[in-house]
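*Asks:* Provided below are the primary sequence and the corresponding predicted coordinates.
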Amino acid sequence: MNKIILLLMILNIGSQTVCQVKKDYPIQPVPFTQVHITDGFWFDRMETNRTVTIPYAIKMNETTGRVTNLEIAAGLKTGEYCTRYPFDDTDIYKVIEGASYSLMLKPDKELEKKLDELIDIIAKAQEPDGYIYSARTGKSDKLKGWIGPERWSNLQSSHELYNAGHMFEAAVAHFMATNKKSFLTIALKCADLLVKDFGPGKVQLPPGHQEVELGLVKLYRLTGEEKYLNLAKYFLDIRGRGKELTGRESWGEYSQDHKPIIEQDEAVGHAVRAGYMYSAIADVAALTGDESYIKALDKIWNNVVSKKLYLTGGLGATGSWEGFGPNYDLPNASAYNETCASIANVYWNHRMFLLKGEGKYIDILERTLYNALLSGISISGDKFFYPNPLESFGTHERSAWFECACCPGNVTRFIASVANYIYAVNSKEIYVNLFTNNKADLKVGNDEVVLSQTTNYPWDGKVVLNVNLKNQSKGFSINLRIPGWAQDEVVASDLYQFIDKPKSKTTIRINGKQIDYNVENGFAKISRTWNDKDVIELILPMEVKRIVANNNVEADRGRIALQRGPLVYCTEGIDNNGYARNILLTGDSKLNTDFQKNLLSGVEIITGKAYGVKSSDKNILTKEEQNFVAIPYYAWAHRGKTEMSVWIANDEKVVRPLYGSDLLSNAQITASAGKNPEVIADRLEPKNSIDHSLPFFHWWPNKGTAESVQIDFQNLEEISQVDVYWFDDTGIGECRIPSSWKVFYKEGDKWREVYTVDKYGVEKDKYNSVTFETVRTKSLKIEIHSQPDFAGGIHEIKIK
């Protein structure tokens, strides 16, 4: 069986499919195995993924016990489930998928052998009827609350079907890469079990976390077995209909179970679940012709792009449910923007393009790809972000791994297959969607075309395409995407607007001669009878553009952001006198660019002059001119903890000035548990106790415990008052004001309680002050007792 034809099918592609798919996307992407990225920006990242990230993720799956979980289920080892979550099997499946894609591009016998070893363990962990879920088969005690008493009994949280979906995708990828059926046999056996167990008159529950639908579609494309497509559609169709079908109570917006999918018109709930579901809806719509699905997707997409999309392309305003907030609720410091949600956003927008052929979808794809998604993986390939906020007060750094490690594995499979998004074709047209150095083998109707790109994108806007024909052309169109940012449009809505007028427009030349062109649906369509060795030059204007947000976005009022080409920029304190919060960038500031080859593996920086704003003890603001530097957002947090901001104040009313020194300025603050306790002395005033737009400290997940923060001064200090502003996220989290608290001071090597007749206040939305007899000490301690079943937290403290 021809592997290229198979890959065309699996990646939503191909005019020819061995399973004779009856309907499909009208536009078909060119699979990454036919697009050879040669050097430059994406080549470097794919090589890092192949040589660093994939081996690293495999090692971490072994050392953290994820492989052991499967070995216990397989009877190869004994013991309790090693990790925290029942979906940890998918971390192995995802890296197998990523490694398989890598093998398609560059054979590696050692890597292939490692996959064989993992697959052998997976095969032994599978139960005789096809069921595979290590937490249940391994008889985990600690996960009983997640997995339920029997199969499929707690799908709202068990992730049984989510696990299966990732396994299906990985098994298809492995078969495509190696022609081995070892993993595919496991997947098909499991899929057949799902077909047997789910459906009308059987188990009528949707997946809690969507993903299995995407895996089932890939199995359908590979095998031609409509039962897999039908089950994918069934899972989508019963979502939001629990009461109607079985009397089941709704799982709510979090799981997109609040309405039938064809009635949904707003993006709500968990962003990754939503993105995977929207991608699956598009797949099933393309394969069945269901117009009601497409109409629902149109409404949801418009809602996201006009009200819920971050400038970086990220999705998810809150970490409380890892998902969407209300319309226009786009905070910066507390933005969640999970890396997996960015990957899902790329999947979804790619599919929308395949359905509609409009460049606005690739605009969102590219914005997400270069910014929110790429931020999730370090340049070195072995450090990761889970959330990707647009502002940091110096408290963020990438992690080597996570207890919930869904993002690293997801990155491995995405980066390995990034070339899948560069081109697309139909019977008469080639779509050039993304720009990077590559050589692609394409077929348009009967024309066989080798299309090569040469470019220094995203640093330079010049893209040269060489057209090589294997036979005489009968005429076809090459459609060059003209990005929205090159047409004075940030996104296809009024959520964001450029405020700088364009200084130049996009130029297109053929064989050195400039041509006139029209942009239709985001593409310049060039129709002609092509000759061998024709050369197309696309010159995109790479200007620094200032951006403002819709006034309904409270967090961005009085602020601007910077973009150059597809890249959103940010300021880091390390480049701007130590701070990002106090920068004032006025509208008349002249901005320049400079490529720094030795900085962050080579980046174009934006430079100019700005003001650093300070406040005196009498609250008088002063502005001092200083040098200004901005770097690409994806490259932040590579040089130690430092402040960062995408949205920069251009109005004095919103700038956060630096204050003079006080008792806490040089104190060392530590805590009994939790991260970054120093933020309680940053002198940033919260609006209320639930304010997530500013840093806060908490002891979560320690609940119902005695905890403390300790303040150590450099010298003996006389203290007589402590003010505490409690953090409390009632309604969205598990932090509450404490049940009680006390202040202690250190005398010698002993802690003593301060003497006071004041009541220790535990009120929200205000400072709770306690005045006491003056103590002379080098150390102070605030000790709290949190409420039962809740953690405590502090926004800010003051000491007098």
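*Replies:* Yep, it's here.
*Asks:* CA atoms for contacts and neighbours, from now on please.
*Replies:* OK.
*Asks:* So residue 444 sits against residue 430, correct?
*Replies:* Yes - contact criterion CA atoms under 8 Å: residue 444 and residue 430 qualify, at 7.0 Å.
*Asks:* And those two? Which one has more around it.
*Replies:* When neighbours are counted by other CA atoms under 10 Å, residue 430 comes out ahead of the other of residue 444 and residue 430, with 26 against 19.
*Asks:* Centre of the chain to the host helix or strand of that one, how far?
*Replies:* Using DSSP states H and E, residue 430 falls within strand 429-432. Centroid displacement of strand 429-432 relative to its chain, using CA atoms, centre = their mean, to the nearest Å, is 28 Å.
*Asks:* second one coming, line it up with the first:
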Amino acid sequence: MVKRQETEARLKDCCVKDGFWSYFQELVSDVVIPYQEKILRDEIPGIEKSHAIENFRIAAGKAEGEFYGAVFQDSDLAKWLEAAAYSLQNKRDEELERRVDDVIDLIGGAQQEDGYVNTYFTIKEPEHRWQNLLDCHELYCAGHMIEAAVAYYESTGKDKFLNIMRRMADHIDRRFGPDKTRGIPGHEEIELALLRLYRATGEQRYLELSRYFIDERGTQPNYFQVEMKERSWTFWSTEAGDGTYNQSHVPVREQDKAVGHSVRAMYLYTAMADMAGETGDESLYRACLRLWENVTGRQMYVTGGIGSTVHGEAFTKDYDLPNDTVYAETCASIGLVFFTRKMLELKPSGKFADVMERCLFNGVLSGMQHDGKRFFYVNPLEVIPGLSGEQKEYKHVIPKRPQWYACACCPPNEARLLESIGKYAWGEGSDTIYSHMFLGGSYRSEMCGGILIETESGYPWNGSVKYTVHPQENGASCTLAVHIPGWCEKYRLLVNGTEALSAEGTTAEAETAAKAADVFREDGYCYIRREWKDGDTVQVDLQMEARRVYADSAVRENQGRVCLMRGPVVYCLEQEDNGGQLWQLRIPENAQISAAEEQDPVLGRYVSLNIEGARCLSGGSLYTGERPVPYAWKIKAVPYYLWGNRSEGGMQVWTLEG
């Protein structure tokens, strides 16, 4: 039986004061949340209309009008509410809390007598409730509302929203399950939300309902085909397919390869991993491990992006990772963070923490403009002026972040993740406090009578991180486990200023030798076991150098190409710094790569990489027998997450080497 070895931190125990992440949290609380609220209230002219709050006013009888937006428009508001809840946990704001309470009142007013909450079917098609689980996303919207309600309850202690969504969960429970109506969601989300509701309330029925939706999936692969035949109307699908699109092709425990819509897959896998930890289901854990290995070992971009095709926003085949027609939806990278965090709970392992870090510093952050007012749905690794965003096969690869979308799932998803970053950084086992990522600030644990850990971090721009431990009583005995990123080959760990562990690489011999001491490394973590005294320090010094990264030879698009990284940060070349036609550039095999700290009025503080490279040019003939001539060219690379913030132009992550 699998056992959950660690649980994520409570957000109220985390305080973020970090040289890197505090900027984004303050940006979300001060700019993004108010900006998105105005959009949800239709107060910003000239951009995609949302109408999400107005839909609830109409459903609650506070206004007249027609439903507007996607069938899942409620979910945009739900994710914004969850982000606002986390923001209130991090920084009290009475005016924001009042506005959130007003929205909650609207949701309560729109709730039907039987507990049902969904503005599309309340306003537009009440006679078709629960008849189209494939397309109409009632369970998906309910899941996001439940997550928001739990977050708001945990943040403020107010239970009105929680009770509204408990009534909706009870309504769903009365309808679906063994010996009731058979059903599974077309877009997974309700499964993981019900587990959060179960932990918030202790109500076993919610755990069992989540288990039903997970276990039922794939047991009738033609379920949605049957559903379509039984109703006399359609929404937008013309056929249900074979179930791979929404991961209902085989039972979940038999799945071993990520297929279909990448966001749906991540939400399902997150729930599966969470359920495995909650119930000790070994077969479910093994399926999660197979799926995680397939996603991250064969279908993930170097940025942490997943879902390589625009057709269905989906996975394709192993190692099919095109750079210029990539999809890599922001929500998919966020979903991979969710899934990986749950895998960390099952087994604290460096491979999980490494992927979580990769996603957060790259594929997640790239989804938002540095000023918080524009957002990417698609996150390309190559932009070609004249093709990207213009030609049919490149139409989705837009070179500039829009202000909003008709389908706006990504912007509020980004906001809720960044505001809750603390619970991804810290966790606890039975006698161990885990630092999964370097996050300046503090973490308070109830372990051993109470311990406060303060962290000072220069990460990711430098590799110096210091932990100062303050136990409630001197002599408290527990373990601090610090993740050492897999990219780092050389590091030192000091306890109270004395070197306790160092390594040049991660050889098995080094790990074996260290286990005999109270400080040892195992599976990507340095464990420090001791009786802590007030003011004890643990310092980690990581050697941070620019490095070259190469793709597996099975990835045809990147053969002969190199990617630059420094620490956890992926770099790219932009036309702004290097001129046009970036594909002409070459990075010589023996070229030195230097790092320079910069302060830019648009990009903020960051570290650039600079290379003495070459630009290869040929004659004027379309085809010629003469080799292109290399000319010396200074190449500058900037962090990938910052691309597209200045002038519009070309961009590439992978550059020809030689």
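*Replies:* Perfect, thanks for sending it. The structure presented is a predicted model; accordingly, all values stated were derived computationally and were not measured.
*Asks:* Please state the offset of the next helix or strand after the strand holding residue 430 of structure 1 from the chain centre?
*Replies:* Once strand 429-432 of structure 1 ends, the next helix or strand along the chain (criterion: DSSP H and E) is strand 438-444. Its chain's average C-alpha position is 30 Å from that of strand 438-444 of structure 1, according to CA atoms, centre = their mean.
*Asks:* Then stretch 547-564 of structure 1?
*Replies:* 21 Å.
*Asks:* swap in stretch 467-482 of structure 1?
*Replies:* 35 Å.
*Asks:* same thing with stretch 256-271 of structure 1?
*Replies:* Computed by CA atoms, centre = their mean, the separation of stretch 256-271 of structure 1 from the middle of its chain amounts to 20 Å.
*Asks:* what stretch of structure 2 does it fall on?
*Replies:* Aligned using TM-score structural alignment, stretch 256-271 of structure 1 spans residues 247-262 in structure 2.
*Asks:* same thing with stretch 294-306 of structure 1?
*Replies:* Residues 285-297 of structure 2 are where stretch 294-306 of structure 1 lands, counting by TM-score structural alignment.
*Asks:* Check which residues of the matching stretch are buried.
*Replies:* 285-296 (16 or more other CA atoms under 10 Å).
*Asks:* Kindly report the same for stretch 373-382 of structure 1.
*Replies:* Those would be 373-379, 381-382, for stretch 373-382 of structure 1 by 16+ other CA under 10 Å.
*Asks:* ends of it, how far apart?
*Replies:* 15 Å (CA to CA, to the nearest Å).
*Asks:* which element follows the strand of greatest length in structure 2 toward the C-terminus?
*Replies:* Secondary structure of structure 2 per DSSP state E: the longest strand is strand 604-617. As assigned by DSSP H and E, the chain's next helix or strand after strand 604-617 of structure 2 is strand 629-639.
*Asks:* on that earlier part again, between the buried residues of stretch 373-382 of structure 1, which sits nearest residue 89 of structure 1?
*Replies:* residue 382 (20.2 Å; CA to CA).
*Asks:* any idea whether the equivalent of the closest one over in structure 2 is helix, strand or coil?
*Replies:* Using TM-score structural alignment, the equivalent of residue 382 of structure 1 in structure 2 is residue 373. Classification of residue 373 of structure 2 using DSSP: H, G, I helix; E, B strand; the rest coil returns coil.
*Asks:* Now residue 49 of structure 2: closest residue in space, sequence neighbours ignored.
*Replies:* Residue nearest to residue 49 of structure 2 in three dimensions, not counting chain neighbours: residue 42, with 6.1 Å by CA to CA, 6 or more residues apart in numbering.
*Asks:* Run through who's touching the strand holding residue 430 of structure 1.
*Replies:* 422-425, 444, 476-481 (CA atoms under 8 Å, 6 or more residues apart in numbering).
*Asks:* Swap in 10 Å and give it another go.
*Replies:* With contact meaning CA atoms under 10 Å, 6 or more residues apart in numbering, strand 429-432 of structure 1 is reached by 27-30, 357, 359, 421-425, 442-445, 449, 451, 453, 465, 475-482, 523-527.
*Asks:* Make a PyMOL selection of the buried ones in those residues.
*Replies:* In PyMOL, this line selects whichever of those come out buried by 16+ other CA under 10 Å:
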select buried, resi 27+28+29+30+357+359+421+422+423+424+425+442+443+444+449+451+453+465+475+476+477+478+479+480+481+482+523+524+525+526
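*Asks:* Just the ones in helices from the contacts of strand 429-432 of structure 1, please.
*Replies:* Within the contacts of strand 429-432 of structure 1, residues falling in helices by DSSP state H are residue 359.
*Asks:* Just the ones in strands from the contacts of strand 429-432 of structure 1, please.
*Replies:* Among those, the members found in strands (DSSP E) are 28-29, 423-425, 442-444, 449, 451, 453, 465, 476-481, 523-527.
*Asks:* Regarding the match of stretch 256-271 of structure 1, how distant is the last residue from the first?
*Replies:* 10 Å.
*Asks:* Please identify the buried residues of that stretch?
*Replies:* Of all the residues in stretch 247-262 of structure 2, those buried under the rule 16+ other CA under 10 Å are 247-253, 255-262.
*Asks:* which of those residues lies closest to residue 649 of structure 2?
*Replies:* Within the buried residues of stretch 247-262 of structure 2, distances to residue 649 of structure 2 taken as CA to CA reach their minimum at residue 262, with 28.0 Å.
*Asks:* dump the residue contacts of that closest one.
*Replies:* Contacts of residue 262 of structure 2 by CA under 10 Å, 6+ apart are 245-247, 268, 295, 306-309, 312-316, 328-329, 331-333, 335-336.
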